[in-house]
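**Student:** Mind folding the following:
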Amino acid sequence: MTQDHPAPASRQLAAHDPVLPFGGPTQPISAPDSGVPYTQVLRGRGFWPVRSWFGLAFALFGYALIVPLVNQGLVWLFWLFQGRPGSYTEYFGRARGYEMPLGLVAGHVALAMLIPISLAMVALWHRRPGSFLGSVQPGMRWRYLLLALPVAALILNVVLWVDAGSVPQFSVPDGWWWWVLAIVVFSPLQAAGEEFFFRGYLLQGIGSLSRHKWVGIVASAFVFAMFHGVQNVWLFVDRFAFGLLAALLVVLTGGLEAAIAAHVANNVFAFGYAVFSGSVASTRAVQSIGPKEALVDVLGFALVALATWWLGRRLKVATTTP
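**Tutor:** I've put the predicted structure just below:
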């Protein structure tokens, strides 16, 4: 695939267009400057740092408000449709802990709401086409994503098997197919939601405040790790390293595709193995790991990043805006 640089999604600001620090209806949606990397998409003529600061605050507030509301709303609907089994408080606790497939569905759909939140922030607040959140091309490069997905899945599984010394042993629990259906359908949405938010909007929003790529990479990875709640040092290192590698991959490949593929593969197999070798609830409740587990995870993520970066090079994906 050759490097494709289509025409900008919308006209650039004309010289007579008023430029306001907070945008507004008088400022049209315009394409970013030409030849800039992913972290600089929100910069350009009319850029005000204060807009990025407020945008980041609004986005984080939206995460804290909308995601829990959607989660609780879906769980409440499931509770009603199932005939109100027991108290809602008890039902919600079980659902939130992923003790039932519908709890996983609600949690993952709620996190998928980060996709429209991120797109809305880029288009309505920063006045940039939302397609530049997917990649600098712009838009989602589906061929790259679909090729990167099996590469990530293969590498992560091989690392897991080599570390364990054998292919994991499985047992088949009752109702397993409900779990598998929920994981296969909704875990990719959850992974994509987190990537659009942390490696998409936060990386671009923080990145717009500095011309140094590493500012956005490190800061977005730190926020990503912190948002996973209670965790010991090694689990934080594990998640921070994943955030760093995923953000670096986005910058080097010019889009979210490889990071989404790695995140989808990791989550689908993590929850999938849990169904047949333990419980999804115990996987959901993990708050600590050891240094060896963290090292194995980081090694797997690093190999995935290297392989999908190479794949992007072979496909000649665009790394700067048209």
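**Student:** Going by C-alpha atoms from here, please, whenever you check contacts or count neighbours.
**Tutor:** Will do.
**Student:** is it true that residue 201 touches residue 118?
**Tutor:** Yes - judged on CA atoms under 8 Å, residue 201 makes contact with residue 118 at a distance of 5.6 Å.
**Student:** who has more neighbours, these two?
**Tutor:** Set side by side, residue 201 and residue 118 show more neighbours around residue 201, with 29 against 25, by other CA atoms under 10 Å.
**Student:** Which residue comes closest to the residue most central in space within the chain once chain neighbours are left out?
**Tutor:** When the chain is reduced to its mean C-alpha position, the closest residue under CA atoms, centre = their mean turns out to be residue 195, at 1.5 Å. In this structure, residue 195 finds its nearest non-sequential neighbour in residue 260, 6.1 Å apart by CA to CA, 6 or more residues apart in numbering.
**Student:** Please generate a structure for the following sequence too, so the two can be compared:
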Amino acid sequence: MNYIQLAYKGHREFWMFLITACVVGGIFLVNFVFYLFTDPSELDQAYELMKQIPSNISLIINLIPFAFLLALLFILVKFMHQRSILSLTTTRAKVDFGRIFFAFMMVATFTLVTFFIGYSIDSSDLVFQFDPAKFAVLFLISIILFPFQIGLEEYLFRGYLMQHIGVMVKNKWFPLILTSILFGIAHSANPEVAAIGFWKMMIFYIGTGLLLGIMTLMDEGLELALGFHLGNNLLASLLVTADWTALQTDAIFRSTAEPSMSLISEILIPVLVVYPIMLLILAKRYKWSNWKTHLFGKVEEPPKENYKIIE
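**Tutor:** Got it, this is the predicted structure:
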């Protein structure tokens, strides 16, 4: 069975899908509606109000809901859809933590190397603010809570939605594209979207969603996407913070630069050059083949003996 076909291991009634998707993903829909119908000046006031909260408390407030929503998703999958969490995670007999670690180290290494190259060339906009006590608290909060945040996003977008939409439309390309667009829209209320520009950030977020979705379909599991997403978000929290980003933390460095991202060097090159290189690295390591089948193939119901509803 391929990854999307794992949805056949449980109940798949449409009303179940609607309840689970709306209840668990409702927070992202609310954020998008908030972004669409709120005056930009009011958005700025909301972001400024959030800055008045101590950074670690603000981080906890932002991340705690993800833990409850991830637990809710698991409960609905297990008891309403009658599926195991393993079937939401991977086609393998057990979760491959080695894959999670490899993807984590790949993105962490890339982030650190490129950051310090840039820092050695021009550090004028970066302030070293490392405080051991504050950083230790931040590190503890991050390693405890970020797995829930990235876990919810991966299990919801690349897991639950990818599988159930794929089963409904009977192909793989449509859920890959749709969940990537939804992933971008889900981040539309982040302050960097207002600071940098909606379409610039959507290219980056949707491109990242496509990267994570391709990883999932080619590798037949969420492990690589989980590791990559965790490495990216942890480094974003611990390495550099700025007044205009979603994460206000006691990171090692603070950027004092005006909010801006070059469309070419900071958005298109990562999405169109760096991401494909990372996919090629993973393809070489894990011996991926049949890209067309994995990404564009049909989704057919497997023989009944290949799956059963969890009792």
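**Student:** circling back to that earlier point, what residues are up against the alignment partner in the second structure of the residue nearest to the centre of the first structure?
**Tutor:** Residue pairing (TM-score structural alignment): residue 195 of the first structure is matched to residue 154 of the second structure. Counting by CA atoms under 8 Å, 6 or more residues apart in numbering, residue 154 of the second structure touches 222, 225-226.
**Student:** just residue 142 of the second structure next, same as before
**Tutor:** 234, 237.
**Student:** Show me what it lines up with in the first structure.
**Tutor:** For residue 142 of the second structure, the residue aligned by TM-score structural alignment is residue 183.
**Student:** Would you mind measuring the gap between the ends of stretch 249-265 of the first structure?
**Tutor:** The first and final residues of stretch 249-265 of the first structure sit 16 Å from each other (CA to CA, to the nearest Å).
**Student:** Which element, helix or strand, includes the closest residue to residue 176 of the first structure other than its chain neighbours?
**Tutor:** Nearest-residue entry for residue 176 of the first structure: residue 275, 6.9 Å, with adjacent residues in sequence omitted and distances by CA to CA, 6+ apart. Under the criterion of DSSP states H and E, residue 275 of the first structure resides in helix 257-277.
**Student:** chain center to the following helix or strand past that helix: distance?
**Tutor:** Later in the chain than helix 257-277 of the first structure, the nearest helix or strand by DSSP H and E is helix 280-284. Between the centre of helix 280-284 of the first structure and the centre of its host chain there is 20 Å, according to CA atoms, centre = their mean, to the nearest Å.
**Student:** Okay, helices next: where are they in the first structure?
**Tutor:** All helices of the first structure, identified by DSSP state H, fall at 49-81, 88-96, 101-112, 114-120, 131-134, 142-164, 176-194, 203-207, 213-226, 233-253, 257-277, 280-284, 291-315.
**Student:** out of the ones you listed, nearest to residue 37 of the first structure?
**Tutor:** helix 233-253 (6.9 Å; CA to CA).
**Student:** starting at the chain centroid, how far to that closest one?
**Tutor:** On CA atoms, centre = their mean, the centre of helix 233-253 of the first structure falls 11 Å from the chain's centre.
**Student:** buried stuff in it?
**Tutor:** The neighbour-count check on helix 233-253 of the first structure (16 or more other CA atoms under 10 Å) flags 234-253 as buried.
**Student:** before we move on, what about stretch 71-88 of the second structure?
**Tutor:** By neighbour count on 16+ other CA under 10 Å, the buried set for stretch 71-88 of the second structure is 72-78, 81-84, 87-88.
**Student:** Over which residues of the first structure does it lie when aligned?
**Tutor:** Under TM-score structural alignment, the match for stretch 71-88 of the second structure is residues 116-133.
**Student:** Distance from the chain centre to the matching stretch, please.
**Tutor:** In terms of CA atoms, centre = their mean, the centre of stretch 116-133 of the first structure is found 15 Å from the chain centre.
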